[in-house]
Every structure is written in structure tokens, then in C-alpha cells.
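In: no sequence on this one, just coordinates:
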């Protein structure tokens, strides 16, 4: 890392941390000029692959065209085509749109102070149901990680139709291919930013967590990561047929064939509009049409869940967990929670083959819960908590290092309306990034979220990246779960194990 001689401050310059200093790094593709302030240097919007449009649209990621002059890396790069979150959820979750075609880019935060040793690296893969999100969100600012001696990389990848369509003559899972290309870029380039390519932790939340699980079980995983963190990530991939439901709906809507040529006739914004129509009313809990990782060789030969149960990736330590009340992100802001009646719970139970005794167990443990809260708690466990417990059990049996956490702090946001968000999906992100003053964290957690909890979570993630141990007991037969509740953040043995057992096949 080097300061551009033409931009060095003069001896009598009184620059402070409030006045960033330009700083340039020579990458394998060309020089990039970011900025340094407060002991942290940031480089934004660095392309790791060519723009996936024009002739490269619906193709695997292609190499970047090199450049000679320093590239401005002080502003976020272009974001993948997407629509904002709809309705009340959109009042909580941000959407940033940066125009441009070079959407396959990374942001890097690194300590400015030189080090004799390369530093550990963390690579963040954002969530958003594979249709929302970007590394331009302020919530994903990596300053706190760099402050604590970690090089943080955040990744943009193709979303929605551009990245996860199921078409006759297009490789599946292009968005996952993009993520792997970004991780290859990290291997090739991160040492130039002071990072250690042999000490990379890949982490992500929601669809980002699902992506981490997918990459974790890829044959190349040991070459691109040493450790993995899966936050609220569904572990199941879908069959080609099921993953392709939304593409079929879009072909009917647009009147084009399910081919590369057919979808290329439609501009990106047209595909976004069509996918929004196809997904209307759906969410991760109700099984509506949506984009997903599809099982197909070579990228995803089988479901990550099945591969992890079979012992794959046993040599890669994993930190995995969920929030206690994932469902509340979709049930509370929309006002859906109080509308759920016993007939809806009965229909869901019969559809999923859940015994009545299991429902009684959940009710007994929550004597004051509404019917909607009972259904939501069961949905949370079925979608996330039970699968992650099964994977942790299988990994422990295979001798694989695994740690489990649960985010249990309850946000008061919304308590004057349809109910508090509580420990909802995505609530932990501001705490993990130690960035509670980001606009999204404030909307989700309120202005008085406990800094002590952010410190505890962030420090655990940093410790895992640095030394491979987040600070509590590895998973074993006692089922230890670090429960981040903002009180004592204690390790709880086998929490709600009667509910888990009742839902475990």
C-alpha cells in the first residue's frame, strides 16, 4: 500500500481524521485510489470481473479489462439491477441504487498502519432474498473490522433474473459463480491491501448465508476460505424445476422463451419489473415464487444441507446461528401477525405434516403468545433453527469444529403499532458490524440499542476470524448456544430442545 506521491500532504499540512488522505494501491488490473481516515483505508467499487452485460450478459463472469491510470475508488461501485423492498418492509430495509454496468465489484477496508504480518481477512456476502441488496449499504461499512485489525471485503453479485434465472442454455447460479470469482480475486489481490489470502473467513446473512453454505460445500472451498460464518441462511438448495418456477412465470409474463436470447431481448429494468410481478405477495416464510440456489453440476451438484450432513467441509471451522424470532420481519411490519387465526395454523400444520402434539409443545412454552406468534416460531425453527442444529450435530459427529449462536435481543421498534420487531430476521447485522448508528440499524433496532451487545458480537466475529475460536464452547452433545440477548450474552445448553426435537425428522 502506498500514498500517491502527488497527493502526499505537505510537512505543514494540518490534516486530521476528518480530512481523508488519498491512498493508492497497485492491483493486478491497475492502480486504485481510495482514502485513508482515522487509521482505516477504504477502497470502493473495485471490479473483480467484467461488466456482465452486452455480449457477457447471462454468461459466467469474465476477466476485467486492465487499466493504466489510477481508478477512483472513493465511491461505491454500480449496484445490481433491483427494485426497492415493497411495502412496510421497505420502510425498514434500505435499497441503494448506483447506476452503471460494472456491478461485479468489491469494497475493501483495511488498517492504514503498516504491519510486518499480513492481517486476517473477512469477506461479506450480503443478503436480500437474491433480489435485493448491495455492498453500497452503509450498514455494511467495514470500518469497525479494519479498526480491529481485520481486512474487510464486501461483494456485489448478480441478483434476480440476471443471476439466478433457470434458462435452457444458460449456466445455473451465475450469482454464485460471481461470488466465487470475487473470492478468487481476494486470493490474487488481497495481500496488496495487507490481507492474508491464507486466512479468509467468508460470512453472510440470509441469502448471503445461503451463499456461504453453498460455497462451503463447493470442491474449491478450501482454496478460497479457511472459515465460514452462516447468519440466518437457509441451507437447502432447490431442484432445477422448483428453482425455475419464477423463470417460467416470467416467460409467460414477457412472452419470451426461457433462453439466453429470449431474456436478452428484455432490458435489465424490464426483467426487474417482471420478477416483481411474479414475486408479488411472496416471502421466505410462505413459499411464494422467488429466486434460489439450484442444484446442478458443476457449481452446486447437491444441496448444501445434504452435503454438510454427509460430512463435507469438515476441515473448515463454521460459526452458525439465527435470530430467535426471524418471522417477525415479515409478520410485524405488514400487520399480518394479529390476522393469523387457528384455522391458518391448522392448515399450515396439516400441509407440513406437523403433529398436534408439537403445536401444544410450542403453546406450553409460550402461554401468552398469539396464534400468529406460535406459527411464526414454528416457521423459524423449520426453516432455520432445526436445519442448523442438524448440521451442527453432523459436523460434531465428524469431528468438525462448529460453534452455534442465537441472537435473542428484542428490538422495541414498532411496539406502538402492530407489535415490536423483537429478535427479527436481519436484526443482528448492525451489532455484528458494530455500526449501530447506520440508518438501517437505527430503523431496525432503534436509537438506543445496547452498545455492549454490539461489542460482544463484533468481538466474537473478529476473534473467530483471527484465531478460529469465537470464545465459547464448541458444539457437542450438550448443545451449547451463545445467546446474544444484551443482558449477559450467556452460553445456554440446549435451548428449547423439546421444540427442536419435536420438529426433527
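Out: All right, it came through fine. Treat the numbers as computed from the prediction; the structure is a model and nothing was measured.
In: going forward, measure contacts between C-alpha atoms and count neighbours the same way
Out: Noted.
In: show me the strands in the stretch 101-250 of the chain, by range?
Out: With DSSP state E, counting those that start in this stretch as the criterion, the stretch 101-250 of the chain has strands at 105-111, 119-125, 151-155, 195-205, 227-231.
In: for residue 430, find the nearest of the ones you listed.
Out: Closest of the strands of the stretch 101-250 of the chain to residue 430 is strand 195-205, at 11.7 Å (criterion: CA to CA).
In: then this one, side by side with the first:
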């Protein structure tokens, strides 16, 4: 049993590790608290059982195409602002390093209860692991005139404050906290380390396949407005709160069907709000205004795009679209013909889907992380996960590294993406690097400098590649930027023909998905 500021919880010992699940760090976001910043939970009397995962945030299920690869358990209930703790040694004497995990899922799906995220392996190796549930979709990231922005990000901040105030009782050191996330969780991590309110709460950060970024407010507003149009209600938080939650989730899933990293389109995201996110997080971090002294471990998978395009047979479809798909990628990345021509010259045997996927990955992910590492040499470490899934077509796709980071590649939910027989040696290498970084700030390889060292995780002997993506990234600095036209732009405006191409691509892919 451990006493928290709100009451005592009883966990379980499992394989020598003490586990506490479903601990509330904020009050249930229902009634007048819906669409509002989180509030402290009501204290409880007696001992609260913490043996099972708590409720997950409301979310639609993955489509059938993605569900075959990604696990996303749902637990019913309103008390979804909860977290889990795995610790080898409860009690204030231990003062162990702490890793706080933020799950991915495009800010619309995912939870802390995915079996791949079992924190037992970190606790086994001397790190207290905390995983967090937070509000998703329109309830976490909708933009309304009558509610504050970014409630889901504010949930994460509340969880960090809970960790700072409480983790000592679980054996953790509040002065040695590593915030770690993948995909949307990494984007959230980037926003939080740049936030003024987290000063003193985070010592280190891990960004897996997600850069610090703020979404355009109009992109989020369009998502809300399209939902409001379908629901025939005003685009206000009050009106959305009156809608049946299941209907709200179905509408959200339908409106977001054409949104993806490759296609763009309206989507939920973190926005600049003048408070928790006072300016673009990436630029704040590059300028050195935020997160001084925070060590960074950042990276990507070699074939991120394959999880975006392989489900549903979209790789073959994009290859058939050929020039239309390339034009769509140019519009998505705001560049002219010079960049795709350069990629084609560097990769003459690649299909259109591979060129489009790698272009978009570089634009959205690798270039921002390069820029951030360049601004913070000596305290930044970069990696590339290059081991290919044993399932056809996936390659080293987005999210594949998760079972290796957590050393859970042997659980069935990891095998859904990796296939059977993932190499344990690679699990050991990657997991131990994350443990070492959480404990010391050094994952075990050369820090970023002018030689651009990148640790490659694959089947080979551990090795460093110097500037493995520099040739492609250099194409962008030499190419002029094509502005994105507004919806009201004249068809002859610069870039309008590319915008028309990406609209045709979205319609074509949407028809394919249906």
C-alpha cells in the first residue's frame, strides 16, 4: 500500500515488481468538467484497489485495416484521467530514476493499457515507470470559442505534477524524470518540455517518431466544423457536450477518415494557446527559450510511412496514381519539383509510394528533429530503427520499435506488427539504451555534433552511421518553398494546381478505403 495526496492505494506484486494501476490523477472529465482543464480528484477514504487498469478515454475503434496491426483495448467508465506505476521498490528511500510514458494514436486513439507498454521491464531494470491516460479527439483537442484549448495536453501536465508530488512514495526521484512518448505522445512530449509550466518537472525527454509541433488552428477548427455540420449543431463546446458520446465518436471517425500524415487534411492537434503553448514548441526549443538543461533522445523508424500506406493496400494504389501522388506530396510538403526529382535521382528503383512516403517523413519528422539536434549539440542523441517487420510489406514501419523499447516483443500485441520471432538481442540493445538514458542522460553512443551520428538499431552489430539522411535533407534547403494556397485562392495562384492534386488524391484514397 502507498499513500498519495488523495488517498491510499493497494497494488500487486507481479514477478517481483510492485504494480499500481488505474490511480486517478484528476477528476472525471464529465458534466461541467467536460471540455475544461483537469481538476484534482476527490480524496477517498480507506484503501483504493489499484489492481486493474482504469477506464480509457472515449475513442472510436481502429478501422479493420489498422486493427489487424495495432492493439487498442478500451475500458468503460468516466474516471479516465488515471495512470499506472511499476516500481521495484516502493517507499521514499529508493530515489530511482522515473520514466513517464505518453502513448501515441494520433491524439484520437490509444491508451496506457496496451500490453506492449508493460512497464514491468523498466522496473525490473531499476526505473520507476509511469504510464498515463489523457483525453483524446474532440474532447481533448477540439478548438471551441467557449472552452480553453488543449485540455488533453493539460491532462498530461496534471499527471506530471502528480508525479512530481507523489512519485517519491513509490520509490522514484522527482528530480530525475524522463518524459517519453511515441508519435502523438512524442509531439505531446515536445510541447510539454517547451511549456513554461513544466520547468523543474522534466530532466530528460525521449521523442520517438514525433517532433515538437503546433497544428494550424484552422486545421483543427475545420475538423470541429465538419463534425458540427454532420451533427447539425453549433461548433461550440456546449453544443458538443449535449451530443450522445457514441454518436460523437462515430462522427469524429467519419470526418477524420481522410486525415493522415501523408494526405494531410483536417485533424486534431496541439495549438498555440498563449498559455501552456505560448508559441510554436519547435521554434521555442531551437531558440533556446525552453527546456534548458533537458537531455534529448530522438529518432524515427526507417520506413515510417508503411504503417500509413500498407493497411488497405494503399501502397499499390499510390504507385498506380503516379504523378498525381507525387503532386499531392509536393503540396503536402510545400515544395516544387526539385525535391521529388532529387529523391528520384537518389533512389531510381523506388516506387512512387516509397518516394512519397519518405518525402513526407523527412518533411514532417526527420528535418525538424535534425534542426532541434543542431540547436542542442552535446545533449541530443539520435537513432534510427531499421529492423524490418516479419509481416509482408511493413518494413521498419511506424510504431514497430515499441516492443523493443519496452522489451515486450514476445507479447501477442507486439507480434501483430512485428510478426513472430523478433530478435531478443535487439530488444536487449534498445531497451537497455532507454534505461541508461533515463538513469544517466547518456544512452551509450556519441552525442549529436557536426558529424551527425545516428545509432542504427537493426540485425547487425550495434553501429553508428554518420549523416545517413543528410543527402535527402540537403535537397530541402536548396529548394524554394511553394506557399499553400488558401481555399479561396484563385486557381492560377502559386501552388493551387498542387492543392488540386492532393484533393484528388484524398478523394481517390477515400474511395479505396470505403
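Out: Nice, I can see it. A quick note: this is a predicted structure, and the numbers were derived from the prediction, not measured.
In: same list, the strands of the stretch 101-250 of the first structure, but as CSV with mean neighbour count please.
Out: As requested, these are exported to CSV (neighbours: other CA atoms under 10 Å):
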stretch, mean neighbour count
strand 105-111, 27
strand 119-125, 26
strand 151-155, 27
strand 195-205, 24
strand 227-231, 27
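In: need the ones you listed in CSV (columns: distance to residue 240 of the first structure).
Out: CSV is the format used below for those (distance: least, CA to CA, whole Å):
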stretch, distance to residue 240 of the first structure
strand 105-111, 28
strand 119-125, 23
strand 151-155, 25
strand 195-205, 23
strand 227-231, 24
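In: out of the ones you listed, which is closest to residue 288 of the first structure?
Out: Distance to residue 288 of the first structure, taken as CA to CA, is lowest for strand 195-205 among these, at 20.2 Å.
In: start and end residues in the second structure for the closest one, please.
Out: Aligning strand 195-205 of the first structure against the second structure (TM-score structural alignment) gives residues 172-182.
In: one more: stretch 265-279 of the first structure?
Out: Stretch 265-279 of the first structure maps onto residues 242-256 of the second structure, going by TM-score structural alignment.
In: what of stretch 35-48 of the first structure?
Out: Going by TM-score structural alignment: stretch 35-48 of the first structure matches residues 12-25.
In: chain center to that stretch: distance?
Out: With CA atoms, centre = their mean, to the nearest Å as the basis, stretch 12-25 of the second structure stands 24 Å off its chain's centre.
In: show the contacting residues for the nearest residue to residue 219 of the second structure once chain neighbours are set aside.
Out: Nearest non-adjacent residue to residue 219 of the second structure, counting by CA to CA, 6 or more residues apart in numbering: residue 266, 4.8 Å away. Counting by CA atoms under 8 Å, 6 or more residues apart in numbering, residue 266 of the second structure touches 219, 220, 221, 222, 223, 256, 259.
In: spatially nearest residue to the fifth one (excluding sequence neighbours)?
Out: What that stands for is residue 223 of the second structure. residue 266 (5.1 Å).
In: that neighbour pairs with which position in the first structure?
Out: Mapped onto the first structure by TM-score structural alignment, residue 266 of the second structure lines up with residue 289.
In: give the helix, strand or coil label for its match.
Out: The three-state label given to residue 289 of the first structure by DSSP: H, G, I helix; E, B strand; the rest coil is coil.
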